[in-house]
Every structure is written in C-alpha cells, then in structure tokens.
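1. next input, structure requested:
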Amino acid sequence: MIQLSLIGIGSGNPDHLTRQAMRAMNAADLILIPRKGEGKADLADLRREIAADVVTNPATRIAEFDLPVRDPAITDYRARVDAWHDAIAQIWADSIARDLGTTGRVALLVWGDPSLYDSTLRIAARLRPAPQIEVVPGITSIQALTAAHAIPLNEINGPVTITTGRRLRDEGFPPGVDTCVVMLDGECSFQHLPDQGVSIWWAGYAGMANQITESGPLAEAGPRIIARREAARAAHGWIMDIYLLRRA
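-> Next up is the predicted model:
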C-alpha cells in the first residue's frame, strides 16, 4: 500500500515547520514537488529549499511534476475545478508509479495546512487504489495574517466566517457575523462592499520574507491595498494574499 503524507509547511517561512513535519519528510521514500510554471517558480523553489534543509535521510528521493492548468473551455466553475482535480490526481498517480511503484511512503509539501482551504485531500481521495493518508498540520495564512498585524482573529464571544473573494463579491459581507476572513481573492472583492464602518487587515505573501501589509478603515486602506497588490504582482509575477474584514 502507498502511504501518503500531506505535510503542512506553513505560509512561506521555513521556520514554520513543525518537528512532526520534519520527521514525516525524513520518513518518506519519495517527496513530490509541484511546479506551477515560471511565473510561480518561487513556490517550487521554497519547497526545494525546505527539503534541502530538512531531509537528512539519504534514502528519501525528490521528484517534481508540472501542475496542469484549469480548462477554460469548461464554463461551469465546479465542473472546471473537478476536471482539474482529476487531472492532478492522475499526474500524482503516474509520478508515484514511475518513481516509487506500488508500496512506500510518499510526501507532498502543502502550503499552509492541508485541511484548511486546500484541495489536496480532495485530490488524494481520487487516487486508486486508495492510499493510507496522514495529515501533518501546518501554520495557516490566517495565523500568519493575524500575527503580522498583532490582532486576535475574533472579538469576545464573536463568531468568524471564512469565505472566498468570489462569495464576498456575489453575496456581500456574510450575514450574522462582524468578522470575516477572505481567502482566494484575485480581484480585491472588498471593492464591492459599502466601505463605511468596515476595517481591513491585509497581507500579501503572509509569513514570507517579502511579506507586505496594510490596514485601516476600508475606505482609506482599500485603494492602498489595490495599488500595492498590483505592484507586488508585477514585481514577482504572482501574489498570494489574505485579509480580515471587521464591522464596527
């Protein structure tokens, strides 16, 4: 049987690695590293650096694979994502069969935590025969965001909603809460909210050496965030960002 370890590696800072993550990496026979193209080479480079620093087991091998892109011809969002996940699972299966065979331990280094706003577990569920799955939790971008701004995630006795930019744009501020965290937003969807009475705490590259932050009332901070995000994306070729919104 294949044993698959999904290892959370934090949000871009090698110091985020836990001792459990280090043990799991050294226990692996094979570590798979995804390549997302030249524009996101930093993500593969960081995984390579972590593996080079942490792995001391001479029997552990490293293999890389190219991630497929979503098919723009599929107009339905869910169907497009499902087809993309199917394609990734097939690449995983092919890589494991080629580089390891039918038995052994495989590790994937997952940005943040494998169980929070990440599809690695859903992709792993597509593998046949089903592997034995181990999840090693990691520091998430939510934790990196709140730490960067030295703020608590929630107010006293206050619930928090975690949502996406797409839903914030289409549905507005989530009802019934005063705090929401927005992930996977490529369009600065906070622009669609009434900006009065709302504050924002934003981070690009949260937890990484090139982390950038902005905060303040949405009416004032929103334009600064848009400008800094655009400049950072142009400079690096990619950006991952996250923000927290709170109503007064």
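
2. contacts and neighbour counts: CA atoms only from here.
-> Will do.

3. which ones are touching Leu245?
-> 178-182, 198-201 (C-alpha atoms under 8 Å, 6 or more residues apart in numbering).

4. quick one, what contacts Asn13?
-> Asn13 neighbours (C-alpha under 8 Å, 6+ apart): 207-209.

5. out of those residues, which comes closest to Asp94?
-> Closest approach between those and Asp94, by C-alpha to C-alpha: Met208, at 31.8 Å.

6. for burial, what's the neighbour tally of Trp84?
-> The number of residues packed near Trp84 is 18, by other C-alpha atoms under 10 Å.

7. that one is in what secondary structure piece?
-> Here Trp84 sits within helix 77-99, counting by DSSP states H and E.

8. compare with the first, here's sequence two:
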Amino acid sequence: MITLNLIGIGTGNPDHLTHAAVKAMNEADLILLPRKGEEKSGLADLRRTICAELLTRPVRIVEFDMPRRADQGRYIDAVTDWHDAIAALWQEQIDRHLPGGGTLALLVWGDPSLYDSSLRIVQRIAGASVKVIPGITSIQALTAAHGICLNELAEPVLITTGRQLREKGWPGAARTLVVMLDGHCAFQTLTGQPVDIWWGAYLGMPHQALASGPLHAAGPDIIKRRAALRREHGWIMDIYLLRRRP
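-> Purely as a prediction, here's the structure:
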C-alpha cells in the first residue's frame, strides 16, 4: 500500500507550515522534490530549505525533473497530457524507491485544494491512499500582508484565474475578485473601470513585494515591477485582489 501525503507549504516560507505538515514530513518514507529547469531553480531551493529546516529525522529525498506543458493546442488537452506525464513520473519514483509500499510526501505550494492539480494527478496512481494536509493559501498571505479583509460586509468573493479574466471579463455582479495564476497581468483588460487593486509577490518571503491603490494608477507600476522581479529571480509567484468601488 502506498500512502501519498499532499502537504501544503504556503508560499515557501517554512513558518507557513502547520504542525501537522511538519509531522507528516517527518513520518514520510520518501519526499519527492520537482525541478523545473535552471531558470526556476529557486523553487527547488525553497523546498530544499524547508526540508533542511523542518526534518528532524533522516527521510529519503529524491529530486526529479518536471515535464513541460505543451504551449500549442487546446489548453485542457495540454493540461491533461501534462498531468498524465507527471503521474507517470511519480509512479516511476514509487516503483523505484518504495517497491514494498510506504508513505510518499509531496510539498505543494499554497493549499492542495485551491488551483493546484496534485489531487487530480494522484487519482492516476492506482491503489494509492491519499491524505491532504492543508496549508496557508496565497489568498491568506495576501490579505494579511496588506491588512485587509477578504470580503466586504455580507458580500461574496469570487476566486478566478488570469486566463478567465482576460478571456471573459469581469464575472457577473461580483464586487470582489481574487485573481490567481496570472502570468500576463490580465487586469489590463479593465482599463478605465472604477477598481482598486491589492497585489503581492513572493508573499511571506524576505523579498516580498506589495502594491495597492486605484487600478489606473497602480496597474502600470505593478506591470513594471513584476517584469523586473521575474528577471531578477528567474520566477515569480504573485496574486492580487480586485474590488469595484460602489
């Protein structure tokens, strides 16, 4: 029997892991760490730092190279093929390092339930038992960094992606949006609308970057800062909250 523990690690700060997450890491027989190419080596370094700081007993750590998602064709088809390839790599590592069964731990950015596909990929591993250890989401880290409430009084919040905002515009009557997975600053499609933005990158890390204000004023600066930070660090993880004014 293989048990897969999906452990939420927040935004990469070891302080963001819960006691349950630390316990699950130390109870694992194997921890898999993905590598995403030289330009994103900092992501692997963060996971290595978490293991170095929080493991209190010897646990086997194995690194593997993540496959790249195809840029051509239908988005859903490309993602499905990508997930199949990742699952095959996980299965290969399980067969090699846990042939008699055991517990495998995977360190997942944010929370495994929110815009992360680890749970979908795990479903491709036959006979595996899955346990999720939730972590601090980037949404929590963003609102905490800015000292703001996620929702307005008695109002709902809609969580979406940059792709959805860019292709479909502002959804319905929602006044507050949280936008994730936006590599192209989709808020640019809202030019001229009465909207405020709260943006954050590398949340909780020493090089955390924040910006906020009316979108027409803060947006251009965020675009420039985001590009500069990506060049400096080789990767960027950011998120933002948009709120329409009454």
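
9. circling back to that earlier point, overlap between the contacts of Asn13 of structure 1 and structure 2?
-> Here is what carries over to structure 2 from those, by both residues aligned by TM-score structural alignment, their matches' C-alpha atoms under 8 Å: 207-208.

10. residues in contact with Trp198 of structure 2?
-> 146, 210-213, 240-242.

11. can you redo those residues as TSV with distance to Gly127 of structure 2?
-> Formatted as TSV, these follow (distance: C-alpha to C-alpha, whole Å):
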residue	distance to Gly127 of structure 2
His146	43
Leu210	44
Ala211	46
Ser212	47
Gly213	50
Tyr240	38
Leu241	40
Leu242	42
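
12. which one of these is nearest Val79 of structure 2?
-> Nearest to Val79 of structure 2 among the contacts of Trp198 of structure 2, with distances taken as C-alpha to C-alpha, is Tyr240, at 23.7 Å.

13. give me the secondary structure label for the closest one.
-> strand (DSSP: H, G, I helix; E, B strand; the rest coil).

14. can you find the partner of it in structure 1?
-> Residue pairing (TM-score structural alignment): Tyr240 of structure 2 is matched to Tyr243 of structure 1.

15. which residue numbers in structure 1 does stretch 156-175 of structure 2 align to?
-> Going by TM-score structural alignment, stretch 156-175 of structure 2 sits over residues 159-178 in structure 1.

16. re the thing from before, what subset of the contacts of Asn13 of structure 1 is buried?
-> Buried by 16 or more other C-alpha atoms under 10 Å: Gly207, out of those.

17. show me where structure 2 has its helices.
-> For structure 2, the helices defined by DSSP state H cover 19-27, 41-54, 75-97, 118-122, 138-146, 162-168, 215-233.

18. so the fifth one matches what in structure 1?
-> Helix 138-146 of structure 2 corresponds to residues 141-149 in structure 1, going by TM-score structural alignment.

19. after superposition, how close is the matching stretch to structure 2?
-> Here the mean offset of stretch 141-149 of structure 1 against structure 2 after fitting is 0.6 Å, by mean C-alpha distance after the TM-score superposition for structure 1.

20. distance from that stretch to the middle of the chain?
-> Centre-to-centre, stretch 141-149 of structure 1 and its host chain are 14 Å apart (C-alpha atoms, centre = their mean, to the nearest Å).

21. mind listing what's buried along that stretch?
-> In stretch 141-149 of structure 1, counting by 16+ other C-alpha under 10 Å, buried: 141-146, 148.

22. export the contacts of Leu245 of structure 1 to TSV and append columns for distance to Ile31 of structure 1.
-> What follows is those, written out as TSV (distance: C-alpha to C-alpha, whole Å):
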residue	distance to Ile31 of structure 1
Asp178	41
Thr179	38
Cys180	35
Val181	32
Val182	31
Val198	44
Ser199	41
Ile200	38
Trp201	35
